[in-house]
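In: after the sequence you'll find the predicted model.
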Amino acid sequence: MSLAYAEVIGDPIAQSKSPAIHNFWLEKAGIDAEYRLCHVRPAELADYLAERRSDPDWRGCNVTMPHKQAVMPLLYSIDETARRIGAVNTIYPAFDRLLAGTNTDAAGFLEPLRDDLAKAHYFRMARIIGTGGAARAIITALADAGLVLVVAARDPDKARALLDELDPGGEHHVAPLDHFAQRTDFEFDDREGCLDLVVNATSLGMVGQPELALEFSHVPPGSICYDIVTAPLATPFLTEAAKRGFRTIDGLNMLIGQAAVAFERFFGVPAPREAGDVDLRRILTA
């Protein structure tokens, strides 16, 4: 008897946490299906998609590096979110099993901020550190949510080009990366009624990488500090933010949130989640 399945593709792929997430939900939901790893090299990408399209048991795949851009010309349709971000991280068979692509990273990033964004604010601002692939999704998501953005990068010209591409009508700002590493004597105004985010959208602070150099005098009172790094979860940035009394959001929030959107696309039912994803987080951090 055949078994429905979805999978994650990439090169390399062994490090992916996606099978642990999706198989946990499949078991919890009582769905007779599985989620697999599949090592696909760049030269194999077109053949992989052609083979899977003809497999009636295949429900789709998540896409990780280095394929997120390379898959785009191989798909029949790509939704507006993925087009704006410039990357596809989820592929699924649509009508007549034609392959469609989307990007769930923006929705996954915003998920732990949903209650905050539902409130009215006098002003919304996010300081985003980084201009890589994850930053593209985060910039798109936050611009659409009505935040003024300050993007810090080693190359401010790249940051400006990114903002002009992703939200050309927005009144956003750029800064050199080392700007936030230097102490400032700027006195923030009353932030009551404002929403302030500080987001690390880089690999800085990850195991084996340098720490994020951030001077907390740049962080407005009441800010939410958000780090997309997943190893370790308690990055130096988040650890220091928590010590200073800031609310923190770790990288598993975005990882689990984007997976939940893909799960429903693949298997036709919402991911069977619990408040705080306690059991799943325990598995992912074991």
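Out: Arrived safely, thanks for sending.
In: drop to CA atoms for contacts and neighbour counts, all remaining ones
Out: Fine.
In: got the residue ranges for the helices in the stretch 101-250 of the chain?
Out: Listed from the start of the chain, the stretch 101-250 of the chain has helices (DSSP state H, counting those that start in this stretch) covering 105-110, 114-117, 133-144, 156-166, 236-243.
In: between those helices, which gets nearest to residue 278?
Out: Each of those was scored for nearness to residue 278 using C-alpha to C-alpha, and the closest is helix 105-110 (17.1 Å).
In: elements contacting the helix or strand harbouring residue 7?
Out: Take DSSP states H and E as the rule and residue 7 turns out to sit in strand 4-10. In terms of contacts (3 or more C-alpha pairs under 8 Å, 6 or more residues apart in numbering; DSSP states H and E), strand 4-10 is packed against helix 18-29, strand 33-39, strand 58-63.
In: what comes into contact with that strand?
Out: Residues outside strand 4-10 that contact it (C-alpha atoms under 8 Å, 6 or more residues apart in numbering): 16, 18-19, 32-41, 57-67, 266.
In: could you measure from the residue most central in space within the chain over to residue 85?
Out: Here the mean C-alpha position of the chain is nearest to the C-alpha of residue 105 (C-alpha atoms, centre = their mean), at a distance of 3.7 Å. Between residue 105 and residue 85 the distance is 9 Å, computed by C-alpha to C-alpha, to the nearest Å.
In: common neighbours of these two, please.
Out: residue 137.
In: out of the helices of the stretch 101-250 of the chain, which one sits most buried?
Out: Greatest average neighbour count among the helices of the stretch 101-250 of the chain goes to helix 105-110 (a mean of 24), per mean count of other C-alpha atoms under 10 Å.
In: doesn't residue 100 fall inside a strand?
Out: Yes: using DSSP: H, G, I helix; E, B strand; the rest coil, the secondary structure at residue 100 is a strand.
In: that older thread, of the helices and strands packed on strand 4-10, which is nearest residue 195?
Out: When the helices and strands packed on strand 4-10 are compared for distance to residue 195 using C-alpha to C-alpha, the nearest one is helix 18-29, at 30.7 Å.
In: which other residues reach that closest one?
Out: When contacts are taken as C-alpha under 8 Å, 6+ apart, the neighbours of helix 18-29 outside the stretch itself are 7-8, 32-37, 256, 259, 263, 271-273, 280, 283-284.
In: put this next to the first one:
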Amino acid sequence: MIYAEVIGDPIAHSKSPIIHGFWLDALKLEGAYRTCHVTPDDLAGYFAKRTADPDWRGCNVTLPHKQAVFDHIADPGGVKGTIGAANTVFRGEDNAFLCTNTDAAGFYAPLGGVDLTGAPVVVIGAGGAARAVLFALAKLGVGPVTVLNRNVLKAAALLSSFGLKGQALPLTATLPPATLVVNASSLGMAGQPPLDLDLDPLPEDAIVYDVVYAPLETPLLAAARARKLDTIDGLDMLIGQAALAFELFFGAAPPRDEEHDLKLRDLLTA
């Protein structure tokens, strides 16, 4: 039976098997999707073993492997030179395994109706998820971008690499006024330190977007809702990027009508 996986360290928290399993069942496709715990030291061995397995259709890649994957899998689309992080490995038309990034499109999907042209944005984090977010924001033509990160120099380099104007500040800095705030870090995730932000500087029409989905109701989103700000939770991005990966793995588009999306959300939040 063909199968795909999600790899990371840690990985037990991943909801990707629920998503892909739901779509496989809905489409009545024979296949499987599961988690696989892979440490950085085991990454090369994992790919060597899996790429020799004819039933393996690929994998989603999460922390901490989104940049290290380029050392093991071909990148004909130049993802390393653009987004700088890959989250999906799949079998190409010539049977070779390739890497790509579906996070950027997954991040953009729930913002499709929002005009962010020239709007000030704040992004927390400078890792693989932040790279996808900044790539998408650059395409949207946003205004100045403030990146908050422990390593300010790394954050400043990311802004420059995507051609974005703005500033890099430490995590302890006061939040500047912004139309959109995105937590693209692991802060607030179960088992990780909390993300403590004072949202008072934000205008009443600001949007707060947290890519963390475990827990779904993060302290950041709870604080935003207490201020009656619009929010976007991590499931929106997770489901959006998963839909693109599912089609690459299994050769069929998943059902994304309102009925199926609501049932999937119910499963993920049960």
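Out: On my side now, so go ahead. No experiment lies behind these values; they were computed from the predicted model shown.
In: how far apart are the strand holding residue 7 of the first structure and its match in the second structure?
Out: Per the superposition on the second structure, strand 4-10 of the first structure and its aligned residues are separated by 1.9 Å on average (mean C-alpha distance after the TM-score superposition for the first structure).
In: tell me the residue in the first structure aligned with residue 86 of the second structure.
Out: Structural correspondence for residue 86 of the second structure with respect to the first structure (TM-score structural alignment): residue 88.
In: same deal with residue 71 of the second structure?
Out: Following TM-score structural alignment, the counterpart assigned to residue 71 of the second structure within the first structure is residue 73.
In: repeat that for residue 233 of the second structure.
Out: For residue 233 of the second structure, the aligned position in the first structure is residue 250, judged by TM-score structural alignment.
In: its match is in contact with residue 236, isn't it?
Out: No: counting by C-alpha atoms under 8 Å, residue 250 of the first structure does not reach residue 236; the two are 11.4 Å apart.
In: save the helices of the stretch 101-250 of the first structure as a markdown table, and put in distance to residue 26 of the first structure too.
Out: Below are these laid out as a markdown table (distance: least, C-alpha to C-alpha, whole Å):
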| stretch | distance to residue 26 of the first structure |
| --- | --- |
| helix 105-110 | 19 |
| helix 114-117 | 25 |
| helix 133-144 | 27 |
| helix 156-166 | 35 |
| helix 236-243 | 32 |
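In: please name whichever of those is nearest to residue 217 of the first structure.
Out: Residue 217 of the first structure lies closest to helix 236-243 among the helices of the stretch 101-250 of the first structure, at 11.4 Å (C-alpha to C-alpha).
In: helices and strands around the closest one, which ones?
Out: Right, helix 236-243 of the first structure is packed against strand 224-227, strand 247-249 by 3+ C-alpha pairs under 8 Å, 6+ apart.
In: would you mind finding the most buried of those?
Out: Mean neighbours per residue, mean count of other C-alpha under 10 Å, is largest over these for strand 224-227, with a mean of 24.
In: correct me, but residue 65 of the first structure touches residue 11?
Out: Yes: with the criterion set as C-alpha under 8 Å, residue 65 of the first structure and residue 11 qualify as a contacting pair; they are 6.4 Å apart.
In: so what touches the lengthiest helix in the second structure?
Out: The helix that spans the most residues within the second structure, counting by DSSP state H, is helix 234-250. Outside of helix 234-250 of the second structure, the residues within contact range by C-alpha under 8 Å, 6+ apart are 4, 16, 19-20, 31, 57-58, 60, 88, 90-91, 102-110, 209-213, 216, 252-254, 265.
In: now it: how far from the chain's centre is it?
Out: If you compare the mean C-alpha spot of helix 234-250 of the second structure with that of the full chain, they lie 10 Å apart, counting by C-alpha atoms, centre = their mean, to the nearest Å.
In: next, the buried residues of it.
Out: By neighbour count, and taking 16 or more other C-alpha atoms under 10 Å as the criterion, the buried residues in helix 234-250 of the second structure are 234-246, 248-250.
In: just stretch 262-270 of the second structure next, same as before
Out: residue 264.
In: which other residues reach that stretch?
Out: The contact list for stretch 262-270 of the second structure, computed with C-alpha under 8 Å, 6+ apart, reads 15, 18, 19, 22, 216, 235.
In: what's the counterpart of residue 62 of the first structure in the second structure?
Out: Per TM-score structural alignment, residue 62 of the first structure is aligned with residue 60.
In: strands of the stretch 51-200 of the second structure, start to end?
Out: If DSSP state E, counting those that start in this stretch is used as the criterion, the strands of the stretch 51-200 of the second structure fall at 56-61, 88-91, 97-100, 121-124, 145-148, 166-169, 180-183.
In: got a markdown table for those strands, with distance to residue 48 of the second structure and mean neighbour count too?
Out: As requested, those are arranged in a markdown table below (distance: least, C-alpha to C-alpha, whole Å; neighbours: other C-alpha atoms under 10 Å):
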| stretch | distance to residue 48 of the second structure | mean neighbour count |
| --- | --- | --- |
| strand 56-61 | 12 | 25 |
| strand 88-91 | 13 | 24 |
| strand 97-100 | 11 | 22 |
| strand 121-124 | 34 | 24 |
| strand 145-148 | 36 | 26 |
| strand 166-169 | 39 | 19 |
| strand 180-183 | 34 | 24 |
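In: okay, these in TSV with distance to residue 136 of the second structure next?
Out: Compiled in TSV, the strands of the stretch 51-200 of the second structure are given as follows (distance: least, C-alpha to C-alpha, whole Å):
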stretch	distance to residue 136 of the second structure
strand 56-61	19
strand 88-91	17
strand 97-100	14
strand 121-124	12
strand 145-148	12
strand 166-169	16
strand 180-183	12
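In: which one, of those, ends up nearest to residue 157 of the second structure?
Out: When the strands of the stretch 51-200 of the second structure are compared (using C-alpha to C-alpha), the closest one is strand 166-169, at 8.9 Å.
In: how about that closest one, aligned to which bit of the first structure?
Out: Counting by TM-score structural alignment, strand 166-169 of the second structure lines up with residues 172-175 of the first structure.
In: if we can go back for a sec, which one of the buried residues of helix 234-250 of the second structure is nearest to residue 183 of the second structure?
Out: Sorting these by distance to residue 183 of the second structure puts residue 234 at the head of the list, at 9.6 Å, by C-alpha to C-alpha.
In: in ChimeraX, how would I select the buried members of the contacts of stretch 262-270 of the second structure?
Out: In ChimeraX syntax, the buried subset of these is picked out as below (16+ other C-alpha under 10 Å):
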select :15,19,22,216,235
